[in-house]
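Output the structure for:
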Amino acid sequence: MFSPPMTGANRTLQLLQHVREREARLLELERRFSSDAAHELRTPLAGLRARIEVALADPDGSDPWQTLREALVDADRLQAIVDDLLLLDRLDRGEPRSEERVDLPDLVRSALNGSVMRVPVSTAIRPGTVMGDHPLLVRLLSNLISNAQRHAETRVTIVVQVRNGQAVVEVRDDGTGIPPEDRERVFARFARLDPARSRDSGGTGLGLSIARQIAIAHRGSLSLEEPPGGRGARMVLRLPLAAEEPEISH
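Below you'll find the predicted structure:
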């Protein structure tokens, strides 16, 4: 069947249609994100209000110090969510960041030092260097370690390899794992495959979203891939290796 050649006007209309569809998708994502953010902020705010109202209604029957401690937990959760939202906003807008040589073994040590360990961590780390913002990369890896610690049964494993011009960092756990059809969903903002699990464990629901955005900002990628033996979860971070520093002649 003969198809008439596409004219310049048709190409322009097609381009405009693609732009409109893209804008509609972005608006829907923004609307959904705003709705989810409002819901997540409302939960600790409601808890904070309820504790204060109970204490005011029965001042003799409540322990003021316990009320303050519980209120502080809710306030800390609110602060964590707001801080994560602001970081995501900066990453989305592509704000300038520092660019320095980051040693991979040092990066893993920094992330481990700042993480709470519920189960042991084993490491197999090859030396290598990437370019990037050291604090942001520590945050990325810390988020992956914290996520693995929450879901591991007995152990977390960190493997760092260098191949094909990339640093490949794997963070594995031996928990129940994630079904293949849900492996992309875990990176959505405020995603909860188990609605109660992240809130009960103190997470904001933004950790993996932040980790992926940091990876993208460093010209890298972050994915959830099939674990060895099919058990647990395996987060794989890929970052371009830094160019070798030129030798200084004397």
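
For the rest of this, base every contact and every neighbour count on C-alpha atoms.
Noted.

tell me which element the residue lying closest to L48 once chain neighbours are set aside falls in.
The shortest distance from L48 to any residue other than its chain neighbours is 5.3 Å, reached at A71 (CA to CA, 6 or more residues apart in numbering). Taking DSSP states H and E as the criterion, the element that holds A71 is helix 64-92.

tell me which element L16 falls in.
helix 8-57.

For that helix, name the packing helices and strands.
Packed against helix 8-57 by the contact rule (3 or more CA pairs under 8 Å, 6 or more residues apart in numbering; DSSP states H and E) you find helix 64-92.

list the buried ones in the helix it packs on?
Within helix 64-92, the residues that count as buried by 16 or more other CA atoms under 10 Å are E70, A71, D74, R77, L78, A80, I81, D84, L85, L87, L88, L91.

I'd like the next helix or strand past that helix.
The helix or strand immediately downstream of helix 64-92 is strand 100-103, counting by DSSP H and E.

Next secondary structure after that following strand?
Once strand 100-103 ends, the next helix or strand along the chain (criterion: DSSP H and E) is helix 104-113.

the inter-axis angle of the helix or strand just after that following helix versus helix 104-113?
Once helix 104-113 ends, the next helix or strand along the chain (criterion: DSSP H and E) is strand 121-125. Orientation note: strand 121-125 sits at an angle of 170 degrees relative to helix 104-113 (axes from the mean of the first three to the mean of the last three CA atoms, to 10 degrees).

One more, so I can put them side by side:
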Amino acid sequence: MVYAAEQRPPLLVGHTLEGVLTAFCLVLLGLVGWGTWWLVGRALEPVRQMRAEMAEIAASGLSHRIAVPASGSELNTLIESINRTLDRLEHAREMERRFASDASHELRTPLTGLRTKLELALADPEAEDSALAMRSALKDAERLQAVIDDLLTLARLDAGARPEPRRVDLAELVTGEMEQRPSRHEVLMRLHPGVVVRGDRLQLSRVLTNLLANAERHAAGMIEVNVCQNGDDAVLEVVDNGQGVPEADRERIFQRFTRLDTARSREAGGTGLGLSIAREIATAHGGRLYATDRPRGEGARFVLRLPLSGDVETPPGGTGDAHRLGKPGRARRG
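Predicted structure coming up:
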């Protein structure tokens, strides 16, 4: 018996509903996929441009920079960081190129002189005193060895070699160095006792030696060496009464192979690396080395500041002992 009946909707007849739902889902998924692809592509468009510009930089050189878009997106900070990194890389590459050029020139000069002297001596052995020729050749060999030694020192410092630090009394360091080092100028020492730092004694002695050698080349007759405490810093000063260093060149002189008076420095045996090595050692010991004005009169003043050793009680300031060394070397108390 059939009490009531109603005709079934057409969508429910057969597989019509399944087909319609499947087609709708496929269209919807297609629209969602296309929209996602379009949005992601638009969002990654700056990255694609960055990749293209980085490829251009790799092909053309480090002088090119990535353009910063005006949209103010979050990628702007990344692009600016990349550009700053490229600036540092370009600067490092330029410094490396200049250093290689200067080093090859500094090595070629004594080698050329040495070879010329030997060739002349062999060509005409009786033209001049053989001992004189050998002494002249020895000077070139010594200069060549000095350049190589300085280059090796810089290479070790650049590689980050750090020996175990020990307690070093700066006044004792200066006194010991001056007793072994003759000077053609009068040397006045003002040394405060008990100014102790932690570091490598040989490297700190190298800093002092390089500063004294620089002062010897440019002093007019007087060199001062001062050691004192200033706050939490130990201060070592080397002062000369020469022509001084112009303010515009006070950072440039710490660059490698930089000379303000090339002929004079080369004649005196300078390699152009002494101040660079001294600053590298100061930085490795947590300090700094800089050039400044002389307190009175003309001249150069180089200041080395190092952190005081924390395990030593440094006596409060005092005048310290002043010693004056004549030419060369009998000491008398000032």
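
thinking again about what came up before, quick check: the aligned residue for the residue nearest to L48 of structure 1 in structure 2?
Alignment note (TM-score structural alignment): A71 of structure 1 maps to A137 of structure 2.

Identify the residues contacting that match.
Residues touching A137 of structure 2, when contacts are defined by CA atoms under 8 Å, 6 or more residues apart in numbering, comprise G113, L114, K117, L118.

What about those, which one has the most neighbours?
Across those, neighbour numbers were computed from other CA atoms under 10 Å; L114 holds the maximum, 20 neighbours.

what's the spacing between it and Q145 of structure 2?
Taking CA to CA, to the nearest Å as the measure, L114 of structure 2 falls 12 Å from Q145 of structure 2.

Closest to A9 of structure 1 out of the buried residues of helix 64-92 of structure 1?
Nearest to A9 of structure 1 out of the buried residues of helix 64-92 of structure 1 is L91 (CA to CA; 36.8 Å).

so the closest one touches I216, yeah?
No: L91 of structure 1 lies out of contact with I216 (CA atoms under 8 Å); the separation is 9.2 Å.

circling back to that earlier point, distance of the residue nearest to L48 of structure 1 relative to E53 of structure 1?
In this structure, A71 of structure 1 and E53 of structure 1 are separated by 11 Å, where distance is defined by CA to CA.

Same question for T157 of structure 1.
Applying CA to CA, one obtains 46 Å for the distance of T157 of structure 1 from E53 of structure 1.

more neighbours, these two?
Set side by side, T157 of structure 1 and E53 give different neighbour counts by other CA under 10 Å, the larger being at T157 (18 against 12).

How is Q161 of structure 1 assigned, secondary-structure-wise?
For Q161 of structure 1, the assignment made with DSSP: H, G, I helix; E, B strand; the rest coil gives strand.

Give me the aligned partner of it over in structure 2.
Aligned counterpart of Q161 of structure 1 in structure 2: C228 (TM-score structural alignment).

Can you verify V168 of structure 1 is assigned to a strand?
Yes: going by three-state DSSP, the assignment for V168 of structure 1 places it inside a strand.

Correct me if wrong: it contacts V160.
Yes: taking contacts as CA under 8 Å, V168 of structure 1 lies within contact range of V160: 5.7 Å.

show me the contacts for the residue sitting nearest the centre point of structure 2.
Centroid-nearest residue in structure 2: E280, 6.7 Å away (criterion: CA atoms, centre = their mean). Neighbouring residues of E280 of structure 2 by CA under 8 Å, 6+ apart: L154, L157.

mean shift of the helix holding A71 of structure 1 relative to structure 2?
Helix 64-92 of structure 1 differs from its equivalent in structure 2 by a mean of 1.0 Å after superposition (mean CA distance after the TM-score superposition for structure 1).

S221 of structure 1: neighbour count?
When neighbours are counted by other CA under 10 Å, S221 of structure 1 comes out with 18.
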